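Visitor: Sequence plus the predicted model coming up.
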Amino acid sequence: TAVDNATLPFMGIVHGKISGVPVMICRLSFSGEMAFEVYSGAGYGALVWEALIEAGKPFGLVTYGLEALGTLRIEKGHVTGAEIDGRTTARDLHLDWMLSRKKPFIGSAMMDREGLIAPGRLELVGLISLDNQPLNGGAHIVEALDEANPHDSIGHITACCYSPALGKYIALALVKDGKARRGTRAHISDPLRNRFGPVEIVSNHFFDPDGSRMHG
């Protein structure tokens, strides 16, 4: 079964067989890298997995876990449940390009309500640790640091990791008027874990911002 870019472009699906087992191969990517998902009948999952692992050995194929997958998605600025928390909108996450202007969709009736387009909403941004120390999920972001009396939070970290691609500690965060703050500096205020330090507010797309790696 051909899986080249022409036959199986991003978001495409083909049907074929692996070790004689009928499978559906989807060109999808959670990580922002060129990736595929393979579906088979439940009773054939182990057989298909083992066949793929064996076929990949000459190419140095290795497995990786969810922590690595999470790091990849943070580097690309992809959102998950930590950012899609029931309070954010597509605009807050810079995904409004996905919203149709030609037809209704779930949520379209509320999209332009005053509270959902008001200034000061939390918007998705990226953070880079400027003291080269790890960041913590849930930590608050403040403009003026006051370790003795933490106050005036402008947002919080939703996901963080060490980025091998950048060689830095990075995070995704929801910050008031976040897009307008790109290129500015702020501070992490995390008194429960005694973590305070400077950060730079940047785009949520740390690595491969045009998404070219996903498209092969």
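Guide: Nice, I can see it. Residues are numbered from 1 along each chain as shown.
Visitor: make it CA atoms for all contacts and neighbour counts henceforth
Guide: Fine.
Visitor: Residue 55 versus residue 13, what's the distance?
Guide: 21 Å (Cα to Cα, to the nearest Å).
Visitor: Which one's more surrounded, these two?
Guide: residue 13 (17 against 11; other Cα atoms under 10 Å).
Visitor: Surely that one and residue 23 touch.
Guide: No: with contact defined as Cα atoms under 8 Å, residue 13 and residue 23 do not form a contacting pair (10.5 Å).
Visitor: got the buried residues for the one helix or strand residue 69 maps to?
Guide: In the assignment (DSSP states H and E), residue 69 maps to helix 66-76. Buried residues in helix 66-76, defined by neighbour count with 16 or more other Cα atoms under 10 Å: 70, 71, 72, 73, 74, 75, 76.
Visitor: Among the residues you listed, find me the one that's closest to residue 123.
Guide: residue 74 (15.5 Å; Cα to Cα).
Visitor: Pretty sure that closest one sits against residue 172.
Guide: Yes: here residue 74 reaches residue 172: they are 6.7 Å apart, a contact under Cα under 8 Å.
Visitor: what's the overlap in contacts for residue 13 and residue 23?
Guide: Common contacts of residue 13 and residue 23 (Cα atoms under 8 Å, 6 or more residues apart in numbering): none found.
Visitor: ok, second structure coming up, stack it against the first:
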Amino acid sequence: MSVYEKYIKDITKIGRSTMILGLIVSFLPPLVMTFGFGFNPGLGAILAGAISQISVSGAFYFSEPISYFPIVGRAGLYMGFLSGNLVNMRIPAAVSSLEGSGYESGTDEGAIMGTIGIGVSIWVGIVFLLVSVFAGQTLLANLPQSISRMLSLIIPALFGGVFGQFALKSPKSGVFALAVAFIMTKVVAIIPGKPSFIITLVSVFATIAFAKKQLIKKIDKEEA
């Protein structure tokens, strides 16, 4: 067994344990509220809330592990899903680590670099979270209105930055992804209930299929 295989084996054991622990801790507050204090909205409200949430983010349960695994590897996925903010903090940090190290995504070395990037982002996030908890609200309340409006653009900027980095490596896949996403927003707009998760589901897997075909064509051309 190689060093990397042993590393993955140990990571899997630790990752599964921490994910189970995180699941238990996540359910602890509502369980305490229900059985400790007697506050419960009822099964109907819980099911309605669950269905509503699944309709918005259900696609991410399938698309995110598949699309992010080549960037961060198994360890990075465990850390990212447990710590949260995967899209707007962890993945940009992992991509920056890959770009800085020079390793390719989808390789063992790239997965380790992505994991390191996520680990650093978690510690940085903890520090800034502590600062924001104690001083953030006061600071935000005194910011000029123009700066407050600019802060709302942080998430779109991060999405655009990550997309741009990958689109430069495969411009055709980038254009295809934009086209599919645009078409799906129009299609979903006319579907009753507007199930927005379909946009993500179709865009991610359609782009993966398109990029795979482009890669196969490139390999066939090089071998010819």
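Guide: Received it, and whenever you're ready, just let me know what you need. Keep in mind the model is a prediction, meaning the values are calculated, not measured.
Visitor: TM value for the aligned chains?
Guide: Here the TM-score for the pair of chains, by TM-score structural alignment, normalised by the length of the first structure, is 0.28; 102 aligned residues with a Cα RMSD of 5.9 Å.
Visitor: and for residue 74 and residue 172 of the first structure, which residues touch both?
Guide: Residues touching both residue 74 of the first structure and residue 172 (Cα under 8 Å, 6+ apart): 159, 160.
Visitor: I'd say residue 156 of the first structure and residue 127 touch.
Guide: No: with contact defined as Cα under 8 Å, residue 156 of the first structure does not count as touching residue 127 (10.4 Å).
Visitor: Residues that sit against both of those two, list them.
Guide: residue 173.
Visitor: higher neighbour count, these two?
Guide: More crowded of residue 156 of the first structure and residue 127, by other Cα under 10 Å: residue 127, with 27 against 23.
Visitor: List the residues that contact the more buried one.
Guide: Shown in contact with residue 127 of the first structure (Cα under 8 Å, 6+ apart): 170, 171, 172, 173, 199, 200, 201, 202, 204.
Visitor: how about the strands in the second structure?
Guide: Counting by DSSP state E, the second structure has no strands at all.
Visitor: any idea which helix is longest in it?
Guide: helix 3-31 (DSSP state H).
Visitor: quick check, distance from that helix to the centre of its chain.
Guide: Counting by Cα atoms, centre = their mean, to the nearest Å, helix 3-31 of the second structure is centred 18 Å from the centre of its parent chain.
Visitor: Now that helix: buried residues?
Guide: 8, 11, 15, 31.
Visitor: cool, and stretch 114-133 of the second structure?
Guide: Using 16+ other Cα under 10 Å as the test for burial, stretch 114-133 of the second structure gives 114, 115, 116, 117, 118, 119, 120, 121, 122, 125.
Visitor: Can you list the residue ranges for helices in the second structure?
Guide: 3-31, 43-57, 60-83, 91-101, 108-131, 137-141, 145-151, 154-169, 171-189, 197-223.
Visitor: Next, the angle from the third one to helix 43-57.
Guide: Looking back up the chat, that one is helix 60-83 of the second structure. Relative orientation of helix 60-83 of the second structure versus helix 43-57 (axes from the mean of the first three to the mean of the last three Cα atoms, to 10 degrees): 100 degrees.
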